[in-house]
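>>> structure for the following, please:
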Amino acid sequence: MDMSLREDITAAVKTAMLARDAERTSTLRMIQAKLKDTDIAARPKGVTAIPDDEIFAMLRSMIKSRRDSVTLYRQGGREELAAKEEAEIAVIEEFLPQTLAGEALREAIAAAIAETGASSAKDMGKVIGALKAKHGAALDMGVASAAVKAALG
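Okay, the predicted model is just below:
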């Protein structure tokens, strides 16, 4: 199994530590801790290390919770805390592949609809399944589902 994503994260921690970049080091260590917890949670299923696509999902969930926090901090007038969360989001996003968006996403959805023969919102699951199979890590599922729903609606 290719461990390059894990190696990238470990290398980034070392680089940030050598650069004495405390905020970046802290965020990267947070990613490592979350990854370790996720690996441990997968052990009963016989998995010693989760694959990259699950690491991407974990990173996206970390980003989503931080975006929610940014919204709440801004509503509460806590700009410095919102800025800290946004800085963490930027570091986490460095490890995600470029996400499909705009025209590329529309084309991928059109191809998945054609491939599955989907004709209505009832077929949304089939289209999402086909998209995940082909583009997995490059999908932001929230954006993709909304776009599929619109395309089928």
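
>>> going forward, measure contacts and count neighbours with C-alpha atoms only.
Will do.

>>> longest single helix anywhere in this protein?
In the chain, assigned by DSSP state H, the helix with the most residues is helix 52-75.

>>> orientation of whichever helix or strand comes after it relative to helix 52-75 in degrees?
Using DSSP states H and E, the helix or strand that follows helix 52-75 in sequence is helix 79-93. If you take axes from the mean of the first three to the mean of the last three Cα atoms, to 10 degrees, helix 79-93 sits at 170 degrees to helix 52-75.

>>> to compare against the first, here's the next sequence to fold:
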Amino acid sequence: MSLKDQITEDMKSAMRAKEAVKLGTIRLITAAMKQKEVDERIELTDTLVLAIIEKMIKQRKDSISQFEAGGRQDLADIEKAELAILSAYMPAGLSEAEMQAAVTAAVEETDATGPQDMGKLMAALKPKLAGRADMAVVSALVKAALAAR
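Take a look at the predicted model:
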């Protein structure tokens, strides 16, 4: 079953169970998927659906930090609930050691020699790690690896 089908089935079960927060969050995912399909006239693959969900997770994390900084814990709690639902669709994350191993392998593959090769390395790593690793952490690991060269 594709991720898109899984989301549709989860939406139906959330409707039946009257889970308002889960239903609302899944509807947001569905709306974002349909928007992408209409805008780009494509059929979404699991990779594209994961990219959409990853973007939504990043938005929620940003919102949580902003709401907490502004003293709006009630809104931060709503965002945290949505974040938990969105995170359930993401594949298992990689450990720090696995990310470091991927960065090291990519440095060897691309023959990166210094900070000027950062873009080339990130381009090589993004398809491999998208959805499974926080790309900000990967970026920091790449910078450290390139600084050591």
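
>>> thinking again about what came up before, how big is the offset of the longest helix of the first structure relative to the second structure?
When the second structure is overlaid, helix 52-75 of the first structure sits 1.2 Å from its aligned residues on average, using mean Cα distance after the TM-score superposition for the first structure.

>>> what range in the second structure does that helix sit on?
Mapped onto the second structure using TM-score structural alignment, helix 52-75 of the first structure spans residues 46-69.

>>> how close does the most centrally placed residue in the first structure sit to residue 116 of the first structure?
In the first structure, the centroid-proximal residue (Cα atoms, centre = their mean) is residue 60; its distance is 2.5 Å. Between residue 60 of the first structure and residue 116 of the first structure the computed distance is 27 Å (Cα to Cα, to the nearest Å).

>>> could you do residue 16 of the first structure as well?
From residue 16 of the first structure to residue 116 of the first structure the distance is 46 Å (Cα to Cα).

>>> is the residue of the first structure positioned farthest from its centre in a helix, a strand, or coil?
Distance from the C-alpha centroid of the first structure peaks at residue 119, with 28.7 Å (Cα atoms, centre = their mean). Classification of residue 119 of the first structure using DSSP: H, G, I helix; E, B strand; the rest coil returns coil.

>>> residue 101 of the first structure matches what in the second structure?
Aligned partner of residue 101 of the first structure by TM-score structural alignment: residue 95.

>>> what residues are up against the counterpart of residue 30 of the second structure in the first structure?
When the first structure is aligned by TM-score structural alignment, residue 30 of the second structure is paired with residue 32. Counting by Cα atoms under 8 Å, 6 or more residues apart in numbering, residue 32 of the first structure makes contact with 9, 10.

>>> before we move on, which element is residue 32 of the first structure in?
With DSSP H and E as the criterion, the answer for residue 32 of the first structure is helix 22-42.
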